[in-house]
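Participant: Sharing a sequence plus its predicted fold:
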Amino acid sequence: MLRTGYLLGLVSLVLLGTSIGCRAKSDLETYPISGTVTYQGKPVPIGSITLIPDSNQGNRGAAVSLEIIDGKFDSASASRGHIGGPHVATIIGLDGKGDDDLFPKGYMLFQDYQMTLDLPKEPSTKDIVVPTDQKKPRR
């Protein structure tokens, strides 16, 4: 009987800790972002942009990854937006001409491109131009 009470108490503490932890994370306000990604003057057919808060600049929080389709991205299609402040953005661009096996979404247009963005704590739009000197990876 005592052992069952101890076990129930332990489980209750774990659940309480988990719910407090989850609540604290969900209280972090996020902001919508949308925009375009171009490479060599053309919209990137398919890819992703990942926004990671720059901890080197004191910005901490969850990253968000957004899909690029026909050169456009929008956090409305993701589970949330960004937290604002300095971020490191990683852009992956694919040509959309894939095969059914190894590369269903296509081949890389350029090596992963990283840049820094200082995002406002409000809804925003970003137009990103991947430099043309980004080399295409070998197949």
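Facilitator: Cool, the structure landed. Numbering: from 1, shown residues only.

Participant: rest of the way, CA atoms for contacts and neighbours
Facilitator: Fine.

Participant: Quickly find the element holding the residue nearest the centre of the chain.
Facilitator: Geometric centre of the chain, nearest residue: residue 65, 2.0 Å, by CA atoms, centre = their mean. Following DSSP states H and E, one finds residue 65 within strand 64-69.

Participant: before we move on, back to that, so who does the residue lying closest to the residue nearest to the centre of the chain once chain neighbours are set aside touch?
Facilitator: Using CA to CA, 6 or more residues apart in numbering and skipping the chain neighbours, the partner closest in space to residue 65 is residue 50 (4.1 Å). If a contact means CA atoms under 8 Å, 6 or more residues apart in numbering, then residue 50 has 63-66, 89-91 as its contacts.

Participant: Okay, one more to line up with it:
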Amino acid sequence: MATRWKWSVAITAFVLPVILAGCRKDDSTVHLTGSVTYDGRPVPCGNIWFIPDHKQGNSGHGSMALIRDGKYDTQSGLGVVGGAHLVRIEAFDGVVHGDNADGKLITKPYEQSFELPMTSGTLDFEIPAGPQ
């Protein structure tokens, strides 16, 4: 029994730090906050997706943040890695319609390539009005 316990302790002592190291956020992770507007007005609610552009050499993880009252913050999620990204924004009116608590889309989803900063900070997005 004592040998089994020693093996369990040894395995735990080796495996636990490896697992924790794999779960920690990468040093390249940055946190962005900012505003999201459509036609000059704050987006009531929505989602903003940060999708690394692998074609441009960005092999980092993707991330998503919620938009509430025209503001987003990646701190509550994984954060983002800097560099080339495709940013996709889904903007809703915030008026509950049936099962959809976010409401109706106020414009079709907006997608644009962006070079995200390599340090934490503020980055605002303006969804242009009209055809996209």
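Facilitator: Cool, got the structure. Because the structure is predicted, anything quoted here is derived from the model rather than measured.

Participant: Just the TM-score for the two chains, thanks.
Facilitator: The TM-score (TM-score structural alignment, normalised by the length of the second structure) is 0.79; 123 aligned residues with a CA RMSD of 2.5 Å.

Participant: before we move on, back to that, among the contacts of residue 50 of the first structure, which one sits closest to residue 114 of the first structure?
Facilitator: residue 90 (4.5 Å; CA to CA).

Participant: For residue 99 of the second structure, see how far away the alignment partner in the second structure of the closest one is.
Facilitator: Aligned by TM-score structural alignment, residue 90 of the first structure pairs with residue 88 of the second structure. Residue 88 of the second structure is 23 Å from residue 99 of the second structure, where distance means CA to CA, to the nearest Å.

Participant: and the counterpart of residue 118 of the second structure in the first structure, what does it touch?
Facilitator: Aligned counterpart of residue 118 of the second structure in the first structure: residue 121 (TM-score structural alignment). Residue 121 of the first structure sits next to 30-31, 83-85 when contact means CA under 8 Å, 6+ apart.

Participant: Which one (most neighbours) among the residues you listed?
Facilitator: residue 83 (25 neighbours; other CA atoms under 10 Å).

Participant: Tell me if I'm right that it and residue 29 touch.
Facilitator: Yes - assessed by CA atoms under 8 Å, residue 83 of the first structure is found in contact with residue 29 at 6.3 Å.

Participant: For the first structure, which segments are assigned as strands?
Facilitator: For the first structure, applying DSSP state E gives strands covering 33-39, 42-43, 46-53, 64-69, 72-74, 85-94, 113-119, 124-130.

Participant: rewinding a little: residues touching the strand holding residue 65 of the first structure, excluding its own?
Facilitator: Outside strand 64-69 of the first structure, the residues within contact range by CA under 8 Å, 6+ apart are 37, 44-52, 73-75, 77-78, 80-82.

Participant: If any of the residues you listed are buried, give me the PyMOL selection for them.
Facilitator: Here is the PyMOL command that picks out the buried ones among the contacts of strand 64-69 of the first structure, judged by 16 or more other CA atoms under 10 Å:
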select buried, resi 37+44+45+46+47+48+49+50+51+52+73+74+75+80+81+82
